[in-house]
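Novice: Output the structure for:
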Amino acid sequence: MDEEKQINRNSEGLEKISLGSITVSIDNAKNGANHPNVRHVPRQETVDVWSILSGSLLSEVRTRGTIKFKGVKNVYRDPRARFVVVDDNADTTKVLEVFTKGWKLGKPKLLVNICGGDEKFEVNNHLKEIFRHSLLHAARTIDAWILTNGLNSGVMKFLGRSLRDFAVSSANRRGKNTFPIGIVDLNTIENGSCFRQSHNSNSRCEVVYDTMHRDSDPDGDTTVLLNPYHPYFVLVDSDSEQSRSKCNEFRCTFMEKISNMKLMGTNTTIPVVTLVIGGGAQSIHIAHRLAMNRSPLVILAGSGGAADILEFAYRYVQSGGGIKREDEIKFTSGLNARLQSSCGPEDRVELLAKCKDMVRRKYNVAIYHLHGTSIPTGLSLCPVHEDIVEAIIASLPKGEKGNQLHLAVVWNLLELVKRYLKENRSWKDDDLHRSFEFALCNDQTDIIDQFLQHGINVQDFLNQSKLASLYAKIVDDCLLKDMLEEKRFQDTKPLYDRHEDYTFDNPMRELFIWAVLQMRIKTAKLFWFEDKSPLGGALLACKMMKAMSEYEQDPQQIDQMETLACEYERWAVEILDDYYKEDRRKTSLSIIRELEDWGRVSCLCLPHRKNETDYRSSSGSKPPG
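Specialist: Modelled structure (predicted):
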């Protein structure tokens, strides 16, 4: 390491380790329980992430910096967009690291690639609703990235306005869930030379970009402004005369890299879907390349241009792929007529061949019709969907039965999860278990509840190995993780017999304790309702929270633990009162009965602090008169 590690000790035994501008303090003093405490001290100065990135990564970036759009009202928290300039042959893996390491964007749960033309685009109210209330809302809910050409023309100009309106209406801010990213051919941008002013990737520049000014390049070809409502740009610089094609190739390769990445916490790859809206010849070329790579497509029929041409082509596809021989002439003449209005004679021959190539094989395609018009029954491989998110899910590969359910869970789409569970009562256990585990780890209480209502067999789901896996996935920066790590190094005796398929007599109790220890009270309540001894569970949860608060150093965490302890205590008091109203003598027996699931202790043994006045004062805790 280039930077010198400095270790200083003060009189209180506080060991401070400085690594550059990052400072971490570790308190060596022990509290009453001999438990070491880790305290996170605010950074003394901002870390420049770019300064610690590898040289090979920075070599892919020719210029980096920020863009301040002049003449546009800012709708994001940060008024400046971020950009990098890269060559058309740049390593897309390293460019992707710019997003995750340089810009600190979390990996997406879905990538939606918007494919549309730069030509004039007619907008209707239905399309506005789709963009603003369906696509963008879903993208925000799902944690999706939206990939565009970043230009302020055609479909993307309309998308930019939708992004602006959505940001204002939903109080959406950069750094949250919706990340529109423009991958732009630098040669098509008006005033593109201002982004080439520096070739030193270690220095940042700020570009003030006038969105009100329009001009032409020296050759007389009109260039296009950047769309000011994109917070991130990758500007692709190419010396080739076919710079737009080179940029599209870079974009497709970038998408392929993302499609090979794993969703966080799963073995499922990140879904990548292309939404074809309008567009011209270039959009058909892109759609063909993606289709040949089996990348899913959603065609927005009724939006004109390439989308309508492709929708027409897929009308003639049989269920197994290909076109009936008797439909060949009608298919070819219809496509020719539609292609004639959007491209020249030479391009038409190539595009016709590509359209035929796409429909002759069975690929992952779904059609969303803008006007709700149905496609002739029996001819279409692709069903028409009323919801854009369902169309996206339907376009994804269907290699396994539980794929759609799992994605609905990963994307936290409660209504879709409800529908899938209701429509199919014969799910494979592996499909249910995979999705249920994801919901548990991500504290999706409502979805967990749906699985329990569906009747998932928790006894089969939870064995020793699975429970250990759930505890292993606890977030690092928390007291529980520290305590588990300390216990793991102290004890050499295994907690359980080493049988991975060992199951529990009461799996609901194990999941209840797991949720309580992570302070997930809503999830804990689901399993508490299912437990045979809810009184003991509530009191033990109260006791655990109060015990953990003695180890915690963060005042906010201590307050939260004490609040939760009071809530669990309230649960116990309410149960005792209900018992007491029904049968006083039976209540006394319930109180003194040893609880097998809670270490053979009685409810009277659980309260251990003088301030547990609610429990002591409860009518149910008093001897019957």
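Novice: For the rest of this, base every contact and every neighbour count on C-alpha atoms.
Specialist: Noted.
Novice: Am I right that R498 falls within a strand?
Specialist: No: counting by DSSP: H, G, I helix; E, B strand; the rest coil, R498 is not part of a strand but coil.
Novice: That one - how many residues pack around it?
Specialist: 10 (other C-alpha atoms under 10 Å).
Novice: same question, I592
Specialist: Neighbours of I592 (other C-alpha under 10 Å): 14.
Novice: wait, doesn't it sit right on L604?
Specialist: Yes: using C-alpha atoms under 8 Å, I592 is in contact with L604, at 6.5 Å.
Novice: Next, the distance between the ends of stretch 490-510.
Specialist: Distance between the boundary residues of stretch 490-510 (C-alpha to C-alpha, to the nearest Å) amounts to 23 Å.
Novice: Check which residues of it are buried.
Specialist: Of all the residues in stretch 490-510, those buried under the rule 16 or more other C-alpha atoms under 10 Å are 503-504, 507-510.
Novice: Packing partners of the lengthiest helix in the chain?
Specialist: In the chain, with assignment by DSSP state H, the single longest helix is helix 555-582. Counting contacts by 3 or more C-alpha pairs under 8 Å, 6 or more residues apart in numbering; DSSP states H and E, helix 555-582 packs against helix 534-549, helix 584-592, helix 613-617.
Novice: all strands of the stretch 101-250 of the chain, in order?
Specialist: Using DSSP state E, counting those that start in this stretch, the strands of the stretch 101-250 of the chain run over 110-115, 144-148, 179-185, 204-210, 232-237.
Novice: this one next, for a side-by-side:
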Amino acid sequence: MQVISKPTSASDTAQQPEQNNAIFIQKNAAAVASNKPDPWSEDGFPMVCTLVRGMPGTIELVYRKIQQEIPVIILKGTGSAADIITFAYEEISAKNEKEFEDGYLKVELARRLLDEYPLLKDNNVKRNEIRDHIMSIVKKADQGKRKLLTFIDLYSGTGSLNDFHKFILSALLQSQKSVTGSKVNAQLKRNLVLTLDWNLPDLALSEIFQRNDDIRYTLPAELFDKAVLGKKLEAFVDLFLDRDFILHRYLKSEKLLDLFNKAKDKEFLTTTSLEGILGLTGDDEEVPTDFVENGLNKIVKRLTDISHFFSKHEMDCNAMGIYFGDKSDKGVQRQRARAEKKALRHFIIYAVLMNRHQLAKILWKRSSEPIPLALICCMMFKQLAPYCHESYQRLLIEKQAKDFSDCAVGVLDKAFNEDSRRTFEMLDEKHSRKIFRKKKK
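Specialist: Now for the predicted structure:
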């Protein structure tokens, strides 16, 4: 992303060298010259402008950007043009009356412009033109749900520049027009990609999902891929699952294999599972093609003593919506729920084997089988620890095992406090009814 300083006229710069100019933050410099009323350029790059201080020419520049419906962030408290526009916006928002505008606001704006830019005293026409530009800017700032102006108060507790990237993306999202028809999904996908790229899940929730809560949107698999494979994007996985992303329709055997192969950091998997448990050389960039049916089942068997955990055929049938058993509506619903449970278990195993502790925790919290799954994760981490070459990593893995052990105990304590009888019944369930069955010898 480029940061371009957009200067005003040479005379303005010479007359007031201490003033700063507007800063335009964008991804496409060519879009600056565009008159198209859209914050996105023709080649798909968004643009947001930021105003810090500024001169009369800067106000004219902001006016043109607002006319083009390009969002502007104004840093309140930096002085000059930024504070004059902020003042006008706050005043007109408080009293949107024609008499107030003509009788007070225009007069006060003219006075402030003269105080800030003394050279305008000799040019009433220019002063009034700039004043009218300010009036136009603040009147067009709010258009229903759309906002073209965003103000950051540097002297308030909520205006921290540490969150400046969040203000930029929020300004862009809030400035967008509502779309209909086939454009809805395209806009939502484009916006979600931006929040993923900037790692702002809270903004995805507030500015995309909650603002469009009445819109049914099917999340594309590639966005879920991005959330799973991206660095520190686990919160998006949680968010997408909250939006009814169907995991078993996503996690076919080929997709699981793909997630292993496309992972950015495979060192833990290679050291512990491929080399340590399976005895492979670890030289290949990709896991074996039969890894889901054979490799994974051998690894899970070694770590937990559970046989045939993965079934490639069943995973692929579930992903295609082919369920076996009762064909009644209720029967199909039960099979779907069962398929979703299994997909969640498979995904948790993936997270543990990749040493994605946070992802495993997020998925575990969504499970209807928290105690056995927590114990499975604990067991796997504990058994994987000896395969770690570095002592610090062994300690970390053992700590993660302890974390899941504590989770299981915590759930058990809570269940006992809420219903001790049901808890004892759950613990006393017969082996044949447990969710993970060992292969009969």
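Novice: Superposing both, give me the TM-score.
Specialist: Overlay of the two chains. TM-score (TM-score structural alignment, normalised by the length of structure 2): 0.51; 342 aligned residues with a C-alpha RMSD of 6.2 Å.
Novice: what's the most buried one of the helices and strands packed on helix 555-582 of structure 1?
Specialist: helix 534-549 (a mean of 22; mean count of other C-alpha atoms under 10 Å).
Novice: Quick one: list the elements packing against it.
Specialist: Using 3+ C-alpha pairs under 8 Å, 6+ apart, helix 534-549 of structure 1 is in contact with helix 507-517, helix 521-530, helix 555-582.
Novice: Just tell me which of the strands of the stretch 101-250 of structure 1 ends up closest to T274 of structure 1.
Specialist: Taking C-alpha to C-alpha, strand 110-115 is the member of these nearest to T274 of structure 1, at 4.5 Å.
Novice: tell me the angle that closest one makes with strand 179-185.
Specialist: Strand 110-115 of structure 1 and strand 179-185 meet at an angle of 40 degrees, taking axes from the mean of the first three to the mean of the last three C-alpha atoms, to 10 degrees as the criterion.
Novice: Report the angle between the longest helix of structure 1 and helix 507-517.
Specialist: Using the same axes, to 10 degrees: helix 555-582 of structure 1 against helix 507-517 is 140 degrees.
Novice: Distance from helix 555-582 of structure 1 to the middle of the chain?
Specialist: 34 Å (C-alpha atoms, centre = their mean, to the nearest Å).
Novice: and if you look at stretch 285-295 of structure 2?
Specialist: 31 Å.
Novice: again, but for stretch 159-174 of structure 2
Specialist: In this view, stretch 159-174 of structure 2 has its centroid 14 Å away from the chain centroid, taken as C-alpha atoms, centre = their mean.
Novice: now swap in stretch 286-300 of structure 2 and tell me
Specialist: Chain-centre distance of stretch 286-300 of structure 2: 31 Å, with C-alpha atoms, centre = their mean.
Novice: Straight-line length of it, end to end?
Specialist: End to end - C-alpha to C-alpha - stretch 286-300 of structure 2 spans 19 Å.
Novice: swap in stretch 295-309 of structure 1?
Specialist: 19 Å.
Novice: Residues contacting it, please?
Specialist: For stretch 295-309 of structure 1, contacts defined as C-alpha atoms under 8 Å, 6 or more residues apart in numbering pick out 272-281, 283-284, 287, 290-291, 310-311, 335, 338-339, 342, 363-371, 391-392, 395-397.
Novice: OK, contacts around whatever residue of structure 2 lines up with M508 of structure 1?
Specialist: Alignment note (TM-score structural alignment): M508 of structure 1 maps to L344 of structure 2. By C-alpha under 8 Å, 6+ apart, the contact list for L344 of structure 2 reads 247-248, 363, 367.
Novice: mind running it again at 10 Å?
Specialist: Residues near L344 of structure 2 by C-alpha atoms under 10 Å, 6 or more residues apart in numbering: 247-248, 251, 338, 350, 360, 363-364, 366-368.
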